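**Student:** the following block contains a protein sequence and its predicted model.
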Amino acid sequence: MPGNINTPQAYIAQLEPARQVPFLRIWHILQQYIPKGFQEQLSYGMPGFVVPHTLYPAGYHADPKLPLPFASLAAQKNYISLYYMGFMDETVLEWFAQQWEQMTGKQPDIGKCCLRFKKTTPVPDALLAQLAAKLTPEQWIGVYEKGLGR
């Protein structure tokens, strides 16, 4: 990735056109449905949404200078990854997996907090919209702090 990538728009612009289309489809859903309070920015080298320090001064525990990450989207070599930290909440993860399976007939390709979209993955836009809107910044902070044992 070129070193002059410092905004979500620059990240997207450097993608080859065939990868921009599916990437933008998911990115636009996130932009439209992520609740107010999250801030759009390049986070860990990927377009994403964070809880700004104005809402959560403690920042990310691994590096408190960084805002608390929430969701990021990355174009990997063979797939697109949605890093959705809200999956730390088991009820959100279980709800999503069940809904995905009902809508697609398949289980989602999910890692810890990573949902992978391969070329053949059906993307249920309405479900992604519901997922994006599922947690407010305050709810996400609560899930995050619970996970840290605070």
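**Tutor:** Received it, and whenever you're ready, just let me know what you need. Numbering: from 1, shown residues only.
**Student:** make it CA atoms for all contacts and neighbour counts henceforth
**Tutor:** Noted.
**Student:** contacting residues around the helix or strand containing Leu82?
**Tutor:** Per DSSP states H and E: Leu82 is located in strand 80-84. Outside strand 80-84, the residues within contact range by Cα atoms under 8 Å, 6 or more residues apart in numbering are 23, 70-75, 113-118.
**Student:** ok, now which ones touch the spatially most central residue of the chain?
**Tutor:** Closest residue to the average C-alpha location of the chain: Ala71 at 2.6 Å, with Cα atoms, centre = their mean. Taking Cα under 8 Å, 6+ apart, we find Ala71 in contact with Gly48, Phe49, Val50, Leu82, Tyr83, Tyr84, Met85, Gly86.
**Student:** and with 7 Å instead?
**Tutor:** Contacts for Ala71 (Cα atoms under 7 Å, 6 or more residues apart in numbering) come out as Gly48, Phe49, Tyr83, Tyr84, Met85.
**Student:** here's the one I want to compare it with:
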Amino acid sequence: MKYEATSPEDYISQVPEERKDALEKLRKTIKENLPDGFEEGIQYGMIGYFVPLSTYPDGYHCSPNEPLPFMCFASQKNSVNLYHSGIYAIPEIHEWFVNEYPKHSSRKLDMGKSCVRFKKMNDIPYELIGELVKKISVDQWISVYENNVKNRRK
């Protein structure tokens, strides 16, 4: 589902009523654990967390005028999805998350490359997401991003 939101608050105001509390709690969890230097806003039609252009003026290689994306979440048709670039780009974080998930949820992990889908709002493992968010600083994310982009272009 696509929302035409101009702010995170606007985005949450547009989602179905039964998802609002879960999205507000997810947003609060992320903001309380997000390392300094990342900013929050709407990016790609979702609530996003990114490295601002003032910190990383090169921006995102696909669209250099866009801040470097880090993570986001969205209310989709059948689930709330969390997209975390570190899960995709850093094998150790992927392995850690996959191993930790069963300790925080009785449900089977429903995951794509960087997307974790939550179909039941009361099963979102907020504590685990808080731990995940803390794992990468802005400087670490820029370094991982630059190493991956340079390796792809060779």
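**Tutor:** Arrived safely, thanks for sending. Only a predicted model underlies this, so the values are computations on that prediction, with no experimental measurement involved.
**Student:** quick one on the thing from earlier: from Trp140 of the first structure, how far off is the residue nearest to the centre of the first structure?
**Tutor:** Plainly put, Ala71 of the first structure is 11 Å away from Trp140 of the first structure if you go by Cα to Cα, to the nearest Å.
**Student:** distance of the closest residue to Tyr83 of the first structure other than its chain neighbours from Val50 of the first structure?
**Tutor:** Excluding its sequence neighbours, the residue lying closest to Tyr83 of the first structure (Cα to Cα, 6 or more residues apart in numbering) is Cys114, at 4.5 Å. According to Cα to Cα, Cys114 of the first structure stands 16 Å off from Val50 of the first structure.
**Student:** secondary structure class for Gln39 of the first structure?
**Tutor:** Following DSSP: H, G, I helix; E, B strand; the rest coil, we place Gln39 of the first structure in the strand state.
**Student:** what about the closest residue to Ala22 of the second structure other than its chain neighbours, neighbour count?
**Tutor:** Leaving out its chain neighbours, the residue that sits closest to Ala22 of the second structure by Cα to Cα, 6+ apart is Met121, at 6.0 Å. Met121 of the second structure: 15 surrounding residues under other Cα atoms under 10 Å.
**Student:** Pro64 of the first structure now?
**Tutor:** Counted with other Cα under 10 Å, the neighbours of Pro64 of the first structure add up to 12.
**Student:** dump the residue contacts of it.
**Tutor:** Neighbouring residues of Pro64 of the first structure by Cα under 7 Å, 6+ apart: Ala58.
**Student:** how about 10 Å then?
**Tutor:** When contacts are counted by Cα atoms under 10 Å, 6 or more residues apart in numbering, Pro64 of the first structure touches His53, Pro57, Ala58.
**Student:** map the second one onto the second structure.
**Tutor:** What it means is Pro57 of the first structure. Matched to the second structure by TM-score structural alignment, Pro57 of the first structure sits across from Pro57.
**Student:** doesn't its match belong to a strand?
**Tutor:** No. Using three-state DSSP, the assignment for Pro57 of the second structure is coil, not a strand.
**Student:** kind regards, and thank you for your time.
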